[in-house]
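Chemist: here you go, sequence then predicted model.
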Amino acid sequence: MKSYLRKYELVAYLGVEKTTLSRWIKYYKEFIPSFRQGDVVCYGHEAKVVLKRVKTLREQLYSIPNIHEILLNEGYPKFGDDGEYLSP
């Protein structure tokens, strides 16, 4: 298994529109490990877990700030812009 995912793979896994996924990645980027490989942005496999949780919370009509707080309280790790692990 490769060690990263592309955006189209996350779209297929989550069953959401690409624009929705892009918005979630923008809003919750500190919880989603990413890195550039040339011109392509790649995401760590941890992104699947975080984004699946975001999808569930959005389906339950939680707001963006509430979801952010929930992710923090549930202990999801935070990542820097370079995809480096920052904290639990």
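Modeler: Sure, I can see it. Numbers count the residues shown, from 1 in each chain.

Chemist: okay, CA-based contacts and neighbour counts for the rest of this
Modeler: OK.

Chemist: need the helices for the chain, in chain order.
Modeler: 7-14, 18-27, 46-59, 64-73 (DSSP state H).

Chemist: show me the contact partners of the second one.
Modeler: Surrounding helix 18-27, the residues in contact under the criterion C-alpha atoms under 8 Å, 6 or more residues apart in numbering are Lys7, Tyr8, Leu10, Val11, Ile32, Leu51, Val54, Ile64.

Chemist: the same query, at a cut-off of 10 Å, please.
Modeler: 7-8, 10-12, 14-15, 29, 31-34, 43, 47, 50-51, 54-55, 64-65, 67-68 (C-alpha atoms under 10 Å, 6 or more residues apart in numbering).

Chemist: ok, structure two:
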Amino acid sequence: MTNNLLTKTKMSELVGWSEANGRRWVKNLKEYIPTVTSQNRIMYTMESLRIMKFFKRLNEVGLTIPEIKQILSKEGLPKDELEEQKIIEQCKATREFKNYNEEIKDTIPSTGEMMIPYLKLIRDGKAYTASEITEKLVEYFKLRAKTNKI
């Protein structure tokens, strides 16, 4: 039985998350993740792993932890992969991506692309508000909001 038990770190790795990200998901959704105590340590089962992989798939659809909690409180935990897939398909069908334009997605700078300009901005050691930083990055990348008239 002990061979099938997983640490939080190992479970995160198997799901495909960093240890920190896995810990965050376990902490926020612990009431849905089965645990076993072994030698005074909290361990996770293969069922825990299945559930964590389900959470990851929901997250990949674009759902946040609060949205996932809401779905779980309404639907409960899926009993198998077929039920998981049904829930995921429902989420995909109802998920609204407002004002998302496939044609312009590649023109939005990635976090990595913004890092150097951001670091150059804050290297003077001054305190900046998030709005000031956003304004400077928008100016640097020459971004503008597109308004849709109805």
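Modeler: Received it, and whenever you're ready, just let me know what you need. What you are looking at is a predicted structure, and each value in this text was computed from that prediction instead of being measured.

Chemist: tm score of chain vs chain?
Modeler: TM-score of the superposed chains, computed with TM-score structural alignment, normalised by the length of structure 1, equals 0.71; 77 aligned residues with a C-alpha RMSD of 2.1 Å.

Chemist: ok so, going back, any of the contacts of helix 18-27 of structure 1 buried? List them.
Modeler: 7, 10-11, 29, 31-34, 43, 47, 50-51, 54-55, 67-68 (16 or more other C-alpha atoms under 10 Å).

Chemist: re the thing from before, and the helices of structure 1: which comes nearest Asp39 of structure 1?
Modeler: helix 7-14 (12.9 Å; C-alpha to C-alpha).

Chemist: which residues in structure 2 form strands?
Modeler: For structure 2, the strands defined by DSSP state E occupy 35-38, 41-44.

Chemist: what sits up against the last one?
Modeler: To tie it back to what came earlier, the one meant is strand 41-44 of structure 2. 2, 4-8, 10-11, 33-38.

Chemist: and which of these is nearest Glu60 of structure 2?
Modeler: Closest to Glu60 of structure 2, out of all of the contacts of strand 41-44 of structure 2 and judged by C-alpha to C-alpha, is Met11, at 17.7 Å.

Chemist: the closest residue to that closest one other than its chain neighbours and Thr37 of structure 2, how far apart?
Modeler: Once flanking residues are discounted, Met11 of structure 2 sits nearest to Leu49: 6.1 Å by C-alpha to C-alpha, 6 or more residues apart in numbering. Leu49 of structure 2 sits 16 Å away from Thr37 of structure 2, going by C-alpha to C-alpha, to the nearest Å.
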